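Trainee: with the sequence up front, the predicted model follows.
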Amino acid sequence: MDQKNKTTADFILLGLFPGCRYPNLLIFLILSIYALASAGNSTLILLIWLDPRLHAPMYFLLSQLSLIDLAYISTTVPKAATNYFTGRQDISFLACAAQMFSFLTLGLAECILLTLMAYDRYVAVCHPLRYTILMSPKVCLKMATFTWIGAAGAALVHTVYPMNFPLCGSRKINHYFCEIPAILRMSCVDTSVYETVKFVSTIIFLLAPFTLILTSYTLIFLTVLRMNSPKGRNKALATCSSHLTVVSLYFGQAMFIYMTPTSSHTPDQDQVGAVLGTIVTPMLNPLIYSLRNKEVVGALQKCTGRCWDRDKARSHW
């Protein structure tokens, strides 16, 4: 009886692309990306914390984005790698729910934060004289608090609801982590009502933020076109282009997965979208923001210069 209860309480994660011909190469690639993402985001957080020149609202929001990305990729890759190397594919009901809640919280938080970052750039370019008031440290702290609380609240609803659907037949999840579409495919009841709830939520957390971001950047570009200084125009465009690149990567895959019915795309398509959003994007974000930002590059050069000088001094003594 105990064994039976345990079996019905657990799920089986089939892993990342179960039909892949070269699983060893795939897991090596994923772990390499994970290492790069962890190093890049950790370095960016450390630089923003240490360098006084980066103690500005834009970099505070950027540090929050790096924190989200660091946690985001850590909710899926370590478990997938552990299952691969141990040969165990099981995950308990509570662990599956916890993973789904964490994944959704971080994903929704990133949507909100990317919108707030667009607002920050809008204020900086279109209302520079009011920037210190509209983006004061107190306002930034409220933004961060709202991001985390709002995301966690919505994620809780979208974790409890689908995890309470009765499941039929095999409990094999054709994915490398517990995600809503994968759970819905195993349900033996009509999920059309929840699909509607999910669609409305995606309008609120995906389409509406994406529209606000596009509106912000439309106003920014109109303002930039009226600038007389080519240097100021180029600086504004460079900062905004970095953010737009990140927005395109993240919102594109999220809209594909969550704004279309679960039955309209295959598990492999879900996995491709998930890999782009939860693994590739967290690796690219610190590279996009750091390589195209002179202040971040300067802070990195300053930090590495200090470390180099200390090593030289120690070797001299």
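Mentor: Received, thanks. Numbering: from 1, shown residues only.
Trainee: CA atoms for contacts and neighbours, from now on please.
Mentor: OK.
Trainee: can you pull out the helices in the protein?
Mentor: 2-9, 23-50, 57-74, 77-86, 93-126, 131-134, 137-163, 180-184, 192-202, 208-225, 230-258, 267-275, 281-291, 294-316 (DSSP state H).
Trainee: and these as CSV, adding mean neighbour count?
Mentor: Listed next are these as CSV, based on neighbours: other C-alpha atoms under 10 Å:
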stretch, mean neighbour count
helix 2-9, 10
helix 23-50, 17
helix 57-74, 21
helix 77-86, 16
helix 93-126, 21
helix 131-134, 15
helix 137-163, 16
helix 180-184, 20
helix 192-202, 15
helix 208-225, 17
helix 230-258, 16
helix 267-275, 18
helix 281-291, 21
helix 294-316, 13
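Trainee: among those helices, which is nearest residue 171?
Mentor: Nearest to residue 171, of all the helices of the chain, is helix 2-9, at 8.1 Å by C-alpha to C-alpha.
Trainee: and here's the other structure:
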Amino acid sequence: MLQENWTTIKEFILVGFPDLDPKYYGLVSTTFFFVYVTTVVGNCVLVILFVKEHSLQKPMYGIMFSLALSDIGFSTVALPKIIAKYWFNDEMIPFHACFMQMKLIHYFGTVSSFVLMIMALDRYLAICNPLRYSLLMTNRTILSLNGIAWLSSFIVTTVIVIHASQLPFCGPNRIIQCYCDQTSIIKLACASSSSQVVVAFILAMTVLLGPLAFIIYSYTHIIVCVMRVTSAGGRWKTFSTCSAQLCIIAIYYFPRCGVYFSNMLGVYLTPNLRLSLLIFCSVFPPFINPFIYCFRNKEINHVLNQWAEKLQMGIKSFTLQLLQTLF
């Protein structure tokens, strides 16, 4: 339970980038607004595609569906407050709302980490064990794995919030971040928080290094299998399929791990650099994922082209009927 007798502050202040010149606030807020709208629209299109098109209801697309939902959730929790901070100078967030945002931020981030691990497992089986792939990776299997990812993420982040909520907060209340996260909040606690920082580090590394270790293991085997392919064309095709995923995985994991390890080892990062790394690895993958999956996937491209043709025919038919009615 939250120790109300020790907690005197009622709200937190989200400082954002501490050294950012106010004349750039409009540019920053507009950029984040564009990123948010593009992220939500792009991932919503993917979700609708996977729900409506039976041809896309396959294991790999079930993983993409789960990742798209997670990306929508994370962006909707994090970005509107960042936009409001720089667009309307709305930097205050109520005490309990901050903890709720922290819960959801870590929840969707953890889900994404686990889903990327499932995606690595799917690619490992498809490339290294193609004969057993259809037997092992069924829609039911993916549904179960996605369910485990979402449920276990809820349990882990609930522990994080309960752990942080037991700390006393009596000031200061300025969070050097664009949203509420565990590390920033723990640093504001009045009591000694060395053990809390260690626990926070262990939990963060569990949900980061665990999936990352499996991903590295999987893609190492994938690379070995690909190098055994005698055809240069076959090697190039396989590498091109996995390269985009590897880039997103690297962007998602490595900056986060760098920030967490720097905090633990006492390596100083300027607040702007630390915040830039965290924002980049949090916001960029959800923003770029729909472009990667739409433009690099032939099946999704084919479905989108069919939808575009149907939409074009519908507009022509509506226009013709409207003209006949008027004239």
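Mentor: Right, received. Where do you want to start? Here the structure is a predicted model, which is why all the values come from computation and not from measurement.
Trainee: report the TM-score for the pair.
Mentor: The TM-score (TM-score structural alignment, normalised by the length of the first structure) is 0.91; 313 aligned residues with a C-alpha RMSD of 2.1 Å.
Trainee: sorry, back to before: the helices of the first structure into a markdown table, with extra columns for distance to residue 171 of the first structure?
Mentor: As requested, the helices of the first structure are exported to a markdown table (distance: least, C-alpha to C-alpha, whole Å):
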| stretch | distance to residue 171 of the first structure |
| --- | --- |
| helix 2-9 | 8 |
| helix 23-50 | 23 |
| helix 57-74 | 24 |
| helix 77-86 | 16 |
| helix 93-126 | 11 |
| helix 131-134 | 50 |
| helix 137-163 | 12 |
| helix 180-184 | 9 |
| helix 192-202 | 20 |
| helix 208-225 | 35 |
| helix 230-258 | 21 |
| helix 267-275 | 15 |
| helix 281-291 | 29 |
| helix 294-316 | 47 |
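Trainee: can you tell me which of the ones you listed is nearest to residue 17 of the first structure?
Mentor: Each of the helices of the first structure has some distance to residue 17 of the first structure by C-alpha to C-alpha; the shortest is helix 267-275, at 6.8 Å.
Trainee: let me know the angle separating the closest one from helix 23-50.
Mentor: Angle, helix 267-275 of the first structure to helix 23-50, by axes from the mean of the first three to the mean of the last three C-alpha atoms, to 10 degrees: 30 degrees.
Trainee: equivalent range in the second structure for helix 267-275 of the first structure?
Mentor: The alignment of helix 267-275 of the first structure onto the second structure (TM-score structural alignment) covers residues 271-279.
Trainee: what's the average distance of the matching stretch to the first structure?
Mentor: Compared with the first structure after fitting, stretch 271-279 of the second structure has a mean deviation of 2.1 Å; criterion: mean C-alpha distance after the TM-score superposition for the first structure.
Trainee: what lines up with residue 220 of the second structure in the first structure?
Mentor: That one, residue 220 of the second structure, aligns with residue 218 by TM-score structural alignment.
Trainee: can you check residue 61 of the second structure too?
Mentor: Per TM-score structural alignment, residue 61 of the second structure is aligned with residue 59.
Trainee: and residue 177 of the second structure, what's its match in the first structure?
Mentor: Per TM-score structural alignment, residue 177 of the second structure is aligned with residue 175.
Trainee: any idea how far the residue nearest to its match when sequence neighbours are not counted lies from residue 7 of the first structure?
Mentor: What sits nearest to residue 175 of the first structure in space, not counting adjacent residues and going by C-alpha to C-alpha, 6 or more residues apart in numbering, is residue 15, at 5.4 Å. Applying C-alpha to C-alpha, to the nearest Å, the value for residue 15 of the first structure to residue 7 of the first structure is 19 Å.
Trainee: returning to that earlier point: tally of neighbours for the match of residue 177 of the second structure?
Mentor: When neighbours are counted by other C-alpha atoms under 10 Å, residue 175 of the first structure registers 23.
Trainee: enumerate every residue touching it.
Mentor: The contact partners of residue 175 of the first structure, by C-alpha atoms under 8 Å, 6 or more residues apart in numbering, come to 13-17, 182, 267, 271.
Trainee: now those residues in a markdown table, with distance to residue 242 of the first structure?
Mentor: Listed next are those as a markdown table, based on distance: C-alpha to C-alpha, whole Å:
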| residue | distance to residue 242 of the first structure |
| --- | --- |
| 13 | 35 |
| 14 | 36 |
| 15 | 32 |
| 16 | 30 |
| 17 | 31 |
| 182 | 32 |
| 267 | 31 |
| 271 | 26 |
